[in-house]
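**Q** Sequence and computational prediction follow.
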Amino acid sequence: MPKITTRTYDSQAFESLHRDGLPPVLARIYAARGIGHSAQLEMALARLLPFDQIRNIHLMAGLLADAIKARKRLLIIADYDSDGATACAVGIRILRMMGADVGYLVPNRFEYGYGLTPEIVDLAYTTSRPDILITVDNGIASIDGVQAAKALGMQVLITDHHLPGDELPEATAIINPNQPGCPFPSKHIAGVGVIFYLMLALRAEFRQRGAFDTDKEPKLAGFLDLVALGTVADVVKLDDNNRILVQQGLRRIQAGLACSGINALLKIAGRKVQQTSTYDLGFILGPRLNAAGRLDDMSLGIECLITDDAGAAEQMARQLDALNVRRREIESNMQDSALSKLESSLHAESARIQSAYSVCLFDQSWHQGVIGILASRIKDRYHRPVIIFAPGNDGEMKGSGRSIPGFHLRDALDLVAKRYPEIIVKFGGHAAAAGLTIVAERFVQFCEAFETIAQSLLTEADLTRVIETDGELDESDMNMELAQHLTRQVWGQGFPQPTFNAGFYVESQRVVGEKHLKLKLRKMPSGSMPAQDLTSGISYDAILFFHNDLLPDVINAVYRLQINEFNGRTMLQLLLEHWSQAEAKSIG
């Protein structure tokens, strides 16, 4: 059973925000998310961190400007997820706008795996003969790949955001806010954000060289739709800088100024452009874009994002949508298989999970492109670090992991690799997500080693899921005005959408669409009252998705304020995220 807690907040931050004019409920919400003054809520482009704080960015911008002037052949090496695809699209679009001879190559995950490997370098050399390779959303761990490129006479410029290992590649230049010695404060910027910042620096370099007429200088803010999509889809922490990037990108999408690919994906998904939210970026567009890299070739996703032909974009969006449908089917079958392993009384994994601090699973039939999603689903269900493996090439297994708060997954894999160097072939990632390749015959040994690390870093309390809320809302605050304000704000990883908790009487309930529960709720007062007195207070519409069993008469619920538009009417609705049975309050 999850533990429900109320987010704490700094009282001085609360007072500062309240003095600046925010009502107490909003001051409390923002203070609980680390906002100390109202200026942090201003989303103007002028508040973006300056690019010159990124180590080596002037060096790399100068190298690119020289290469473009000399008509050197550039080749972007992209990653096969949404962040990599949007980063590639930003690089291709802007570099071509600035006169570059640039193409791209995205590794097929099933043939070449992740990043700038020696095999990808050979492929790039034989097919394109580039002078310079530019990595986006990868490269910081590509020691051997960079050496292979140098041996073939190619320069390598690395743009990445992943955590570096003990050794850095010997590239011509590296920009990565997480590399040692980089003072850029936003350590959570996505790969698409890094390449966008490089493009800002490149424009400044050309400006300094007098390359632009004032009226012909490229307007790079027009590419923030792609930056917003990649940032949200990559589930990076939405710090102040990332929120500005996302908010500015969303405004352009909502104004109908997005690229043809984003507009086409929204249309295929049946979403209204004017109402696009971070939810649409992360859960509607992101999965459709990712489906290409998971099941086929991310080149389809990249082409959808770089074309200016609306008809071609729509055709590719339909292909991406079909791939996503297929991905969901594969994922469902894999999830059924995994749960049967974990919940069957006859299966060894079922007994082990009760006392284990981690979950590692492998099945010969599992699809390599979907194991990350399955890891996320199992992590949510069991609240443990999870790594799911699928067959790889040449006696290897490919793994994808997801973690819980308090357990840094990439660092945990680093510990395994150092203690047991014979197990892991390669790995990389972040605190919450990571990928790895292991020697197949060492699978059992890896599971044991990973469990040992998990037990050393986690406590039993860490294995209990905690649902944080923003406490109880007064009925005076449960209104459309607050719901509309919250709807306009950017929420996401590290800046969670506000949720509230309270007790409710269930006045009525019915199943809609065969799988959702539509309810009428009346909030239980904070004080005591007779259980049968339901005459005071306000009645609220509520929805509980993917639940078709009726609830008890009295519940405790965690909910969000939502605006529901139906048949031309706009109404306040409570979206239930968690519920448990409660006792009606009575007079003491």
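**A** Looks like it came in fine.
**Q** Every contact and neighbour count from this point should use C-alpha atoms.
**A** Will do.
**Q** what residues does stretch 461-480 touch?
**A** Here stretch 461-480 makes contact (CA atoms under 8 Å, 6 or more residues apart in numbering) with 1-7, 25, 29, 357, 383-384, 405-406, 498-502, 538, 558, 561, 563, 571-572.
**Q** Just the buried residues of the residues you listed.
**A** 29, 357, 383-384, 405, 498-502, 558, 561, 563, 572 (16 or more other CA atoms under 10 Å).
**Q** So which of those are in strands?
**A** In strands, judged by DSSP state E, the following of these are found: 500, 501, 502, 558, 561, 563, 572.
**Q** Dump those to CSV, plus distance to residue 106.
**A** Listed next are these as CSV, based on distance: CA to CA, whole Å:
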residue, distance to residue 106
500, 43
501, 45
502, 49
558, 42
561, 41
563, 40
572, 45
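**Q** out of these, what pair is the most spread apart?
**A** The largest separation in these, counting by CA to CA, is between 502 and 563 at 19.0 Å.
**Q** need the contact list for residue 133.
**A** Residue 133 touches 74, 75, 76, 77, 154, 155, 156, 157, counting by CA under 8 Å, 6+ apart.
**Q** and residue 167, how many neighbours?
**A** Number of residues near residue 167 (other CA atoms under 10 Å) recorded here: 10.
**Q** Contact partners for it?
**A** Counting by CA under 8 Å, 6+ apart, residue 167 touches residue 143.
**Q** Just say helix, strand or coil for it.
**A** Classification of residue 167 using DSSP: H, G, I helix; E, B strand; the rest coil returns coil.
**Q** dropping in the other structure now:
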Amino acid sequence: MESVKWRKKELEDTGRCESLRKGLGVHALTARLLSLRGVQDVDVAEKFLSPSLRDLPHPTVMKGVDKACERIASAILSNERIVIYGDYDVDGVTSTSLLTLFFRSIGVPEERVNFFIPNRVLHGYGLRPACIPLVEELGCDLMITVDCGITSVDEVRLAKERGIETIIIDHHLTPPDLPDAFAILNPHQPGCQYPDKGLAAVGVTFNLVMALRAHLRERGYFNERPEPNLKQFLDIVALGTVADVVPVGGVNRIFVRVGLQQMKRTQWLGLDSLLRTARVNVERLAAGTLGYQLGPRINAAGRLRDAAIGVKLLTTENPSEAYRLSEELDQENRKRREIEKHIHNEARNMLQQSEKMLAEPAIVLSHEGWHPGVIGIVASRLVEEFHRPTVVIAMEKGVGKGSARSIRGFHLHQGFTACQAHLEQFGGHAMAAGLTIHVDEIVPFRRAFTEHARQVLTPDDLCPTLEFDAEFSPSDLSDMLLEEIEELEPYGISNPAPLLVGRKVPVVQQKLVGAEGKHLSLRVGVSAQRSLKAIAFGQHNVYPLPHEITLAYRPQFDYWQGKRSIQLQIKKIYPIEEITESPMF
């Protein structure tokens, strides 16, 4: 068995957890789960469990929003030409779509609003100098960047020289020197009083839309035209928020919870078609649906071809076009998976053929011809398997483009900074980053990066840790308890799906399932007459199992032929002798 530390999360204050249980009238496990997620007061818990749009901060507390509203309103009223410049990921695509749809909903002529999204391979990330003339060709008086622009000092200056004013909507960490834009909306910028700093760009964009509608209302804009209900846009906001893997607490929790309900009756033809293409049961919508089924399909176009396809899909008013584009994205996603699988297999083979690389505290792999649009996903897969900071570099014509993912305890941006003598460009944050490198520098960079990891990481850091919320026997699960637990959704960063541990769980049935037999299907005994269905994805290597196991699992409802039953999604399985500590819950 691989070496994995199992660690129970500890409560800071068990007394407050008990008060929460009594005050809410919930199960002790539910109270513990809430407390572990920082929800320790009854009033806070009630808002957490029933998020409402009424609890959103007023958008005008966001620095720059009033100035942005004044400029955009002026552009609308004087028939200026507006170009929305978005990033090529789901956050950028949904932000671009949101603004496009809002302008359409308030009657701005379509010929006055355009959008531009750079090509990942040809242009690279963000607002690029080579893209400014392309924006100018579209006809542009005012450029609004979404999900990019906060570091684009030179590019904003170039746009101004060409007679284009810029408003920046971004959520990335701000540099010391900000662009000289007309207005900047970013919760991280100095002086911004917006209380929630964890918004995705689409969340910042929605705040602008809320403030802009109010500003136009005050100016009498809606005296002669209908005022849009902004709730209709929250399904798009939820999609971008979940796909960008930002924390799902606070404002984001409101956006996602309300947005998921809105998505069940979405009025956007493209989103409805995408749900159908992905074969989503809208009555069972969850954050995971957005992150694992919808988001990858929209991302696929940006990774392999043209992210504008995603914007066209989300904004189309033509049913035939909606169907065609959703099918096109589905095909692109299939291609993405095949390319990703091929590169992942090559990368794993390179590692497994080198004992030296497997012994190092960091992984740096490079290859000619790897597609730069999927190497970030491959890096994530390798981190999951080998638990090492990982950099995957796609080389072409003497230049390497790399994506990196990390583990707890290793800050990627700091690691790249320590090795910057070998890099052409780099950027990112603690857990994800990217770089550009000359191929001649890859070997010295690998040495320097690995040495930095050796200095920073301890042996414990390199041992994967399975953190669980509580020890709780599957035999104690009930429909009522699971209904309580489901109120914690939507899950994501800062609010992970509860992970429980059961000991000495009897295995009643077991078999390998899936096209390649890679998944393990079980029935585990919870009483003499009752057993529960369980599924362990990708865990064929532990088959066959002994009669009793220790398992880390997530309880969930399974729906089949109109019936509901409890199912366990198994994260990890160990023979009972592998974990010897006394019960911890």
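**A** Yep, it's here. Small disclaimer: the values here were computed from a predicted structure and weren't measured.
**Q** Can you give the structural similarity as a TM-score?
**A** After superposition, the two chains reach a TM-score (TM-score structural alignment, normalised by the length of the second structure) of 0.91; 563 aligned residues with a CA RMSD of 2.2 Å.
**Q** before we move on, back to that, which one among the buried ones among the contacts of stretch 461-480 of the first structure gets closest to residue 141 of the first structure?
**A** Distances from residue 141 of the first structure to these, taken as CA to CA, are shortest for residue 405 (24.7 Å).
**Q** Now name the helix or strand holding the counterpart of residue 31 of the second structure in the first structure.
**A** The alignment partner of residue 31 of the second structure in the first structure, by TM-score structural alignment, is residue 27. If you go by DSSP states H and E, residue 27 of the first structure is part of helix 24-31.
**Q** Tell me which helix or strand comes right after that helix.
**A** Next helix or strand after helix 24-31 of the first structure toward the C-terminus (DSSP H and E): helix 57-69.
**Q** got the contact list for the helix or strand that that next one is followed by?
**A** Counting by DSSP H and E, the next helix or strand C-terminal to helix 57-69 of the first structure is strand 73-77. Residues outside strand 73-77 of the first structure that contact it (CA under 8 Å, 6+ apart) are 67, 88, 91-92, 100-107, 115-116, 124, 128-136.
**Q** Look at residue 435 of the second structure and give its secondary structure.
**A** Quick answer, by three-state DSSP: residue 435 of the second structure is strand.
**Q** ugh, typo on my part, it should be residue 387 of the first structure
**A** strand.
**Q** for residue 394 of the second structure, helix, strand, or coil?
**A** The three-state label given to residue 394 of the second structure by three-state DSSP is strand.
**Q** I figured it was touching residue 404, is that so?
**A** No. With contact defined as CA atoms under 8 Å, residue 394 of the second structure does not count as touching residue 404 (11.7 Å).
**Q** So which of those two has more stuff around it?
**A** When neighbours are counted by other CA under 10 Å, residue 404 comes out ahead of the other of residue 394 of the second structure and residue 404, with 27 against 23.
**Q** what range in the second structure matches the helix or strand harbouring residue 301 of the first structure?
**A** Assigning secondary structure by DSSP H and E places residue 301 of the first structure in helix 299-306. Aligned by TM-score structural alignment, helix 299-306 of the first structure falls on residues 308-315 of the second structure.
**Q** and the matching stretch, how far from the chain's centre?
**A** 19 Å (CA atoms, centre = their mean, to the nearest Å).
**Q** Tell me where the stretch 151-300 of the second structure has strands.
**A** 165-169, 183-185 (DSSP state E, counting those that start in this stretch).
**Q** Now for the closest residue to residue 489 of the first structure other than its chain neighbours, how many residues are close by?
**A** Nearest residue to residue 489 of the first structure, sequence neighbours excluded (CA to CA, 6 or more residues apart in numbering): residue 247, at 8.0 Å. Counted with other CA under 10 Å, the neighbours of residue 247 of the first structure add up to 23.
**Q** So what does residue 247 of the first structure match up with in the second structure?
**A** Aligned partner of residue 247 of the first structure by TM-score structural alignment: residue 257.
**Q** so its match touches residue 491, yeah?
**A** No. Counting by CA under 8 Å, residue 491 is not a contact partner of residue 257 of the second structure; they are 9.9 Å apart.
**Q** Assign the alignment partner in the second structure of residue 577 of the first structure to one of the three secondary structure states.
**A** Using TM-score structural alignment, the partner of residue 577 of the first structure in the second structure is residue 571. Under the three-state scheme (three-state DSSP), residue 571 of the second structure adopts strand.
**Q** For residue 571 of the second structure, which residues are in contact?
**A** Applying CA under 8 Å, 6+ apart to residue 571 of the second structure gives the contacts 536, 551, 552, 553, 554.
**Q** try residue 402 of the second structure
**A** Applying CA under 8 Å, 6+ apart, we find residue 402 of the second structure in contact with 372, 375, 376, 391, 392, 393, 394, 434, 435, 436, 437.
**Q** what helix or strand does it sit in?
**A** strand 399-405.
**Q** State the span of the first structure onto which that strand is aligned.
**A** The aligned range for strand 399-405 of the second structure in the first structure is 396-402, by TM-score structural alignment.
**Q** Mean deviation, the matching stretch versus the second structure?
**A** Compared with the second structure after fitting, stretch 396-402 of the first structure has a mean deviation of 1.5 Å; criterion: mean CA distance after the TM-score superposition for the first structure.
**Q** Just give me how far that stretch sits from the chain centre.
**A** 18 Å.
**Q** Break down the stretch 351-500 of the second structure into its strands, ranges please.
**A** 363-368, 390-396, 399-405, 425-428, 432-438, 465-468, 470-471, 500-513.
**Q** looking at those, which is closest to residue 219 of the second structure?
**A** Using CA to CA, those put strand 425-428 closest to residue 219 of the second structure, at 40.8 Å.
**Q** And the closest one, what's buried?
**A** Those would be 426, 428, for strand 425-428 of the second structure by 16+ other CA under 10 Å.
**Q** again, but for stretch 421-436 of the second structure
**A** Of all the residues in stretch 421-436 of the second structure, those buried under the rule 16+ other CA under 10 Å are 422, 423, 426, 428, 430, 431, 432, 433, 434, 435, 436.
**Q** Quick one: residues contacting residue 30 of the first structure.
**A** Residue 30 of the first structure sits in contact with 14, 36, where contact means CA under 8 Å, 6+ apart.
**Q** How much space separates it from residue 49 of the first structure?
**A** Residue 30 of the first structure is 21 Å from residue 49 of the first structure, where distance means CA to CA, to the nearest Å.
**Q** And for stretch 228-247 of the first structure, what's in contact with it?
**A** Taking CA under 8 Å, 6+ apart as the rule, stretch 228-247 of the first structure contacts 40-41, 43-45, 47-49, 82-87, 186, 188-193, 224-225, 227, 248-250, 278, 281-283, 285-286, 489-495.
**Q** count of neighbours near residue 522 of the first structure?
**A** Neighbour number of residue 522 of the first structure under other CA under 10 Å is 21.
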